[in-house]
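Novice: Sequence isn't available, so here's the structure alone:
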C-alpha cells in the first residue's frame, strides 16, 4: 500500500468514527487550544466529548495541561469542533502525525480554524499576559509536514503561504478587541507579530533568542507552524493567537518552568475566551 493511500484510508477511518458520534452535526469552525487555554472547550453547548484515544490512528497528547479530546457542539450559535489539547513534534511523533487532526477537521467540514498557543515574548513591547495575533511565522523546527508524496485530494503540491494568517480575520479580531475588558476593567490590547516555531522541548538559550529577534521573531513556541502549514494546504482560513506567558529576552532571561507558563495562561483565559467567542459570533 502506498504512503498516500494509507494516509488517505487512515483519515477516512478517523473521520467516519467521529461522524458516528456527532448526530449529524457538521462543524464549520475548528479550534486548537494551547497550554492552559483548554477551558474554552467548557463554553461549548450541547457538547460531545471524543477522547483522542478512541479515534482510529490518532496519537495521544502527553503534555500536562492538554486534556486530549475533541469537544464538538455549539459556540455562540455556531457548530464548532475544538481540540482540547494538541500534539507536539517533541513528543516523538512524526510531523505528519502531529498535524493529522487538521486534515480530519477539514474532512469533517471545517472551513475556518483558530489555532492558539502559549508563547514566550521576544518583543520588548510585550508583557506576560498579552495576547498576540500571529501575522506570520518562521518554521525553525528543522522539519516540514508536507515532505513526502502529496495527496491531491487534500491540497496542491506547492501551497502558497503568502498569507498564512488571514488578513481579514486579523482585522476583525482587532476590531472586536476594543469591546473586550478584563477583570481589571482594562480594555484588551491586542499585540501582533511573527511567531517562531521551534522543535523543543528545551527552552531556548539567550544566544538563540537573540538570533530569533535578529531574524524577525516577536514570540517563540513549540507548536502551531506545522498545523498552519497543513491548514493552508487544505484551504482553511486561519486565525492564530499566542498567549504571551513569559518574556524570552536573551539579555534578561530567567529560569522558566512549564508550571509558570500554565499559571500565566490561566490568568489570561477570561480575555482569551471573550475574544475567541466574539470572533466565532462574527465570522
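Specialist: Cool, the structure landed. All of these numbers come straight from a predicted model, not from anything done at the bench.

Novice: When you work out contacts or count neighbours from here on, use the C-alpha atoms and nothing else.
Specialist: Noted.

Novice: quick one: stretch 202-219 to chain centroid distance?
Specialist: How far stretch 202-219 lies from its chain's middle: 20 Å, per CA atoms, centre = their mean, to the nearest Å.

Novice: okay, pairing it with this:
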C-alpha cells in the first residue's frame, strides 16, 4: 500500500467533503440508485481524485457521493472496481482505505450475484453470512503496515453478527424476504459454467459474484464493521435454461429497487 497515494487522495476529497462520514456504502451493479437518496449531496468523480481507479462497467456511475442518509453522515461509492477490469487488488480496495482515513467506522457492501442455492428466487435479497474467496488472490499480500492493521487479521466475524441481526429484524418488520447465505467470489468476467456452479454448491456457496470479498478483507483489516447484501439478479448457470447476461442483472436490480432502498435506509438508521 502506498501511503503517499492514500494521503493525496484523502486530502483532495476533504477539500470538498467537509463533514466526516461514519458509514460507507459500496453500491454494486444496478444498485447505485441508493446514492440518489443522500441529502445535501457532494459528488466527486473518481477520475478527478488523485490515484483513484475509474469504473469501466455499465451500471457503475463512477463517483463518490457524500451527505446525509437517515440523519447519518455517509459516503457512497456509486460504482466499484473489479479485478477483471485489470486492476490489481490493492487498486480495487484503495477506496476502502480512503474511507477509513476519512472516518468511516461501518461499511455496507452490496453486489449483484447469481443464485446458487436452488431455494432462492430471482429478485431475492441475500444477507451475506460468510464468504469463500475463490479468486486465488488476496489484497493483503505484500508488506504489512501495522498502523493500518495486523499482519494476520481474523475473519471469523467478517460480516458483523450485530449488523446482521439488525438487518434481519428490519427486513422482518418491513415484510421483505431476506435470504441468508455464503457468497463465493470468482474473478470473472465470464459467468460460471454449470459444472462450476455445481462445485460452488458443494463447497457451501449460496450465491456467486465477481466482487465484494477483496473490499471486505481490507475493511476488516482496517477495523471496520461490515455488512454485506447481495441482490440475486439471476440464477447461476445450469439452474434455469436461459443464458446469462449483464442486461438481466440491471433489469432485476431495477425491479427490486424499492425493497433494496427501504431496507438499506432502515439499516443505516438503526446501526
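Specialist: Structure's in. What do you need? All of these numbers come straight from a predicted model, not from anything done at the bench.

Novice: who's sitting farthest from the centroid in structure 2?
Specialist: In structure 2, the residue that sits farthest from the middle, by CA atoms, centre = their mean, is residue 241; the gap is 28.5 Å.

Novice: so how far is residue 120 of structure 2 from that residue?
Specialist: In this view, residue 241 of structure 2 and residue 120 of structure 2 are 16 Å apart by CA to CA, to the nearest Å.

Novice: Helix, strand or coil: sort out the residue mapped onto residue 49 of structure 1 from structure 2 for me.
Specialist: Matched to structure 2 by TM-score structural alignment, residue 49 of structure 1 sits across from residue 43. Following DSSP: H, G, I helix; E, B strand; the rest coil, residue 43 of structure 2 is assigned to strand.

Novice: mind checking how far the nearest residue to residue 237 of structure 2 once chain neighbours are set aside is from residue 181 of structure 2?
Specialist: In space, and not counting its chain neighbours, residue 237 of structure 2 is closest to residue 194: 4.9 Å by CA to CA, 6 or more residues apart in numbering. Residue 194 of structure 2 sits 20 Å away from residue 181 of structure 2, taking CA to CA as the criterion.

Novice: ditto for residue 103 of structure 2
Specialist: 29 Å.

Novice: and the two? which has more neighbours close in?
Specialist: Taking neighbours as other CA atoms under 10 Å, residue 103 of structure 2 and residue 181 compare with residue 181 leading, 19 against 15.

Novice: ok, now which ones touch the more buried one?
Specialist: 126-130, 205-207 (CA atoms under 8 Å, 6 or more residues apart in numbering).

Novice: counterpart of it in structure 1?
Specialist: Under the alignment by TM-score structural alignment, residue 181 of structure 2 pairs with residue 193 in structure 1.

Novice: Would you tell me what the next helix or strand after the one helix or strand its match maps to is?
Specialist: Following DSSP states H and E, one finds residue 193 of structure 1 within strand 191-198. Note on strand 191-198 of structure 1: by DSSP H and E, the next helix or strand toward the C-terminus is helix 206-214.

Novice: mean distance, that following helix to its aligned residues in structure 2?
Specialist: Compared with structure 2 after fitting, helix 206-214 of structure 1 deviates on average by 0.3 Å (mean CA distance after the TM-score superposition for structure 1).

Novice: now stretch 263-276 of structure 1
Specialist: Its aligned residues in structure 2 lie a mean 0.6 Å from stretch 263-276 of structure 1 after superposition (mean CA distance after the TM-score superposition for structure 1).

Novice: which residues in structure 2 does that stretch align to?
Specialist: With TM-score structural alignment applied, stretch 263-276 of structure 1 matches the range 251-264 in structure 2.

Novice: now the strand holding residue 193 of structure 1 and helix 206-214, what's the angle there?
Specialist: Using axes from the mean of the first three to the mean of the last three CA atoms, to 10 degrees, the inter-axis angle of strand 191-198 of structure 1 relative to helix 206-214 is 130 degrees.

Novice: Next, the mean deviation of strand 191-198 of structure 1 compared to structure 2.
Specialist: For strand 191-198 of structure 1, the mean deviation from structure 2 after alignment is 0.2 Å (mean CA distance after the TM-score superposition for structure 1).

Novice: circling back to that earlier point, among the contacts of residue 181 of structure 2, which recur in structure 1?
Specialist: Contacts conserved in structure 1 for the contacts of residue 181 of structure 2, counting by both residues aligned by TM-score structural alignment, their matches' CA atoms under 8 Å: 126-130, 205-207.

Novice: now the spatially closest residue to residue 47 of structure 1 that is not a sequence neighbour: how far from residue 206 of structure 1?
Specialist: In space, and not counting its chain neighbours, residue 47 of structure 1 is closest to residue 73: 4.6 Å by CA to CA, 6+ apart. Using CA to CA, we find residue 73 of structure 1 at a distance of 43 Å from residue 206 of structure 1.

Novice: for residue 67 of structure 1, same thing?
Specialist: Distance from residue 67 of structure 1 to residue 206 of structure 1, by CA to CA: 32 Å.

Novice: Please say which of the two ends up with more neighbours.
Specialist: For the pair residue 67 of structure 1 and residue 206, the greater number of neighbours falls to residue 67 (21 against 15), based on other CA under 10 Å.

Novice: That one maps to what in structure 2?
Specialist: In structure 2, the residue matched to residue 67 of structure 1 (TM-score structural alignment) is residue 61.

Novice: give the contact list for that match.
Specialist: Contacts of residue 61 of structure 2 by CA under 8 Å, 6+ apart are 32, 55, 78-79.

Novice: nearest to residue 258 of structure 2, of the residues you listed?
Specialist: Nearest to residue 258 of structure 2, judged by CA to CA, of these is residue 32 at 12.6 Å.

Novice: Map that closest one onto structure 1.
Specialist: Per TM-score structural alignment, residue 32 of structure 2 is aligned with residue 38.
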